[in-house]
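In: Please find the sequence and the predicted model below.
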Amino acid sequence: MTAAQADLSAEFLEMPEGPRIDRPDVADGAALWRIAKDSEALDLNSSYSYLLWCRDFAGTSAVARAEPDGRPVGFVTAYLRPDRPRTLLVWQVAVDSAHRGRGLAARLLDALTARVAAEHGVTGIETTITPGNTASERLFASFAARHGATVEREVLFEGRQFPDGPHAPEVLHRIGPLTG
């Protein structure tokens, strides 16, 4: 971990105001499913998948908890790519509607990346974004700018590759190297 990553980790994990950021657990699965469903922007996975995600990928995911009750109000699900273990693939980012517009998605992404970089030596992230999802495009472009990284884009999956009906293409955003 670089000094900048250590500073970033301390800055975002110990911020006194706003929701507390930590690892999800199985008990959070239903809330993450609800937040994803209510986002109206994400592809909604089965409720079962959110439970599994909170069990099997908690170490590479993050949840924002409201104070004082600790209920989830935002999350980032991610995993380390098996063939590129220094790359964090960000699967979904969502914030409850009552907590949007306060920079929580950026805080979640920065805190998660700092933690996973410290634990696993991550040097880059990847995510897919459908064309027209300007909120996600801005989130990841600003993430890249904060971390002195470049963004490369290419279509990962064409819409016609999805077997369940019309789907927009998924554009891969490759961000790195991360410098702080």
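Out: It's in.
In: okay, CA-based contacts and neighbour counts for the rest of this
Out: Fine.
In: centroid residue for this structure?
Out: For the chain, the residue nearest the mean C-alpha position is residue 76 (3.3 Å; CA atoms, centre = their mean).
In: Am I right that it sits in a helix?
Out: No - with DSSP: H, G, I helix; E, B strand; the rest coil as the criterion, residue 76 is located in strand rather than a helix.
In: correct me, but residue 120 touches residue 86?
Out: Yes - look at residue 120 against residue 86 with CA atoms under 8 Å: they come within range, at 6.9 Å.
In: can you tell me which strand in the chain is longest?
Out: strand 84-95 (DSSP state E).
In: Name the next helix or strand following that strand along the chain.
Out: Heading C-terminal from strand 84-95, the first helix or strand you meet, by DSSP states H and E, is helix 104-120.
In: which other helices and strands contact that following helix?
Out: helix 3-13, strand 62-65, strand 72-81, strand 84-95, helix 134-146 (3 or more CA pairs under 8 Å, 6 or more residues apart in numbering; DSSP states H and E).
In: residues making contact with it?
Out: Helix 104-120 is touched from outside by 1, 5-6, 8-9, 12-13, 21, 59-64, 74-76, 85-86, 88, 93-95, 122-123, 139, 143, with contacts defined as CA atoms under 8 Å, 6 or more residues apart in numbering.
In: that older thread, which residues sit in contact with the residue nearest to the centre of the chain?
Out: For residue 76, the contact set (CA under 8 Å, 6+ apart) comprises 61, 62, 63, 90, 91, 92, 93, 94, 108, 109, 112.
In: List the contacts of the nearest residue to it once chain neighbours are set aside.
Out: Closest residue in space to residue 76, ignoring its immediate chain neighbours: residue 93 at 4.5 Å, by CA to CA, 6 or more residues apart in numbering. Neighbour list for residue 93: 74, 75, 76, 77, 105 [criterion: CA under 8 Å, 6+ apart].
In: need the contacts of residue 76 in TSV with distance to residue 129, can you?
Out: Output for the contacts of residue 76, formatted as TSV (distance: CA to CA, whole Å):
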residue	distance to residue 129
61	18
62	19
63	21
90	10
91	10
92	10
93	11
94	13
108	18
109	15
112	19
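In: next, the one to line up against it:
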Amino acid sequence: MTAAPADLLIESPATSDGAALWRIAKESKTLDLNSSYSYLLWCRDFAGTSVVARGADGEPVGFVTGYLRPGRPRTLLVWQVAVDAAHRGCGIAARLLDGLTGRLVAERGITEVETTITPGNTASERLFTSFAERHGARLSREVLFPAGLFPGGSHDPEVLYRIGPLTESTAL
């Protein structure tokens, strides 16, 4: 793995980033692609719990979208993580995840991260397993949504990864 560029800017997304996030998600070929409209809404309504990485030209090269669970406001649910193909393998996803969670531990007191991963998505499995290890947090896995719950019968099960507890000292 090569190191992420030193001039990489990590910040909250703006609505003007919605189209780029949609494109990165579409080109990932692993994420469930949401409508372009949903990425615009995400950048407006969940900018405080999401981040983008900007390259030297200021354009997004990666993102993490997330939200605080309504019934568990100290839990960040990571919805999607994607990095542009030309920038993969540089540790950008890990930097985005660490930056977002570090900020939310400090600002919002989150103590846990959740995400769902389909079996066989080894990049995501490695990202979240290594995140838990870096932060000295427990990681548990369980099937959240079995394949039979999805219409059309063509979706793999979604496995819930629960990571925590996170504290200010572990999130730094």
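Out: Arrived safely, thanks for sending. The model shown is predicted, which means the values in this text are computed figures rather than measured ones.
In: TM-score of the superposition?
Out: Here the TM-score for the pair of chains, by TM-score structural alignment, normalised by the length of the second structure, is 0.93; 165 aligned residues with a CA RMSD of 1.2 Å.
In: In the second structure, point out the residues matching the longest strand of the first structure.
Out: Under TM-score structural alignment, the match for strand 84-95 of the first structure in the second structure covers residues 72-83.
In: Give me the mean deviation of the matching stretch from the first structure.
Out: Following the fit onto the first structure, the mean deviation recorded for stretch 72-83 of the second structure is 0.3 Å by mean CA distance after the TM-score superposition for the first structure.
In: Distance to residue 48 of the first structure for the helices and strands packed on helix 104-120 of the first structure - can I get that in a markdown table?
Out: Listed next are those as a markdown table, based on distance: least, CA to CA, whole Å:
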| stretch | distance to residue 48 of the first structure |
| --- | --- |
| helix 3-13 | 28 |
| strand 62-65 | 17 |
| strand 72-81 | 14 |
| strand 84-95 | 15 |
| helix 134-146 | 25 |
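In: Just name the most buried of those.
Out: For those, the largest average neighbour count (mean count of other CA atoms under 10 Å) is found in strand 62-65, namely a mean of 25.
In: name the helices or strands packed onto it?
Out: Using 3+ CA pairs under 8 Å, 6+ apart, strand 62-65 of the first structure is in contact with strand 20-22, strand 72-81, helix 104-120.
In: As a markdown table, the ones you listed with distance to residue 36 of the first structure would be great.
Out: What follows is these, written out as a markdown table (distance: least, CA to CA, whole Å):
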| stretch | distance to residue 36 of the first structure |
| --- | --- |
| strand 20-22 | 17 |
| strand 72-81 | 9 |
| helix 104-120 | 13 |
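In: Among those, which comes closest to residue 161 of the first structure?
Out: Between residue 161 of the first structure and these, the tightest spacing by CA to CA is seen for strand 72-81, at 21.2 Å.
In: next one: the closest one to chain centre, how far?
Out: With CA atoms, centre = their mean, to the nearest Å as the basis, strand 72-81 of the first structure stands 5 Å off its chain's centre.
In: Just the closest of the contacts of residue 93 of the first structure to residue 39 of the first structure, please.
Out: Nearest to residue 39 of the first structure among the contacts of residue 93 of the first structure is residue 74, at 10.5 Å by CA to CA.
In: To which residue of the second structure is that closest one aligned?
Out: Using TM-score structural alignment, the equivalent of residue 74 of the first structure in the second structure is residue 62.
In: ditto for residue 119 of the first structure
Out: Under TM-score structural alignment, residue 119 of the first structure pairs with residue 107 in the second structure.
In: Just give the number of residues close to that match.
Out: Other residues near residue 107 of the second structure come to 9 when the count uses other CA atoms under 10 Å.
In: what's the closest non-adjacent residue to the match of residue 74 of the first structure?
Out: In space, and not counting its chain neighbours, residue 62 of the second structure is closest to residue 83: 3.9 Å by CA to CA, 6+ apart.
In: Report the separation between that neighbour and residue 41 of the second structure.
Out: Between residue 83 of the second structure and residue 41 of the second structure the computed distance is 20 Å (CA to CA, to the nearest Å).
In: Confirm that residue 114 of the second structure lies within a helix, as I assumed.
Out: No - using three-state DSSP, the secondary structure at residue 114 of the second structure is strand, not a helix.
In: can I assume it is in contact with residue 75?
Out: Yes - Residue 114 of the second structure is within contact range of residue 75, at 6.9 Å (criterion: CA under 8 Å).
In: Could you tell me how many residues sit around the counterpart of residue 150 of the second structure in the first structure?
Out: When the first structure is aligned by TM-score structural alignment, residue 150 of the second structure is paired with residue 162. By the criterion of other CA under 10 Å, residue 162 of the first structure has 12 neighbours.
In: do the same with residue 117 of the first structure
Out: Neighbour count for residue 117 of the first structure, taken as other CA under 10 Å: 23.
In: and residue 119 of the second structure, what pairs with it in the first structure?
Out: Under the alignment (TM-score structural alignment), residue 119 of the second structure maps onto residue 131 of the first structure.
In: Could you list which residues are in contact with that match?
Out: By CA under 8 Å, 6+ apart, the neighbours of residue 131 of the first structure are 168, 169, 170, 171.
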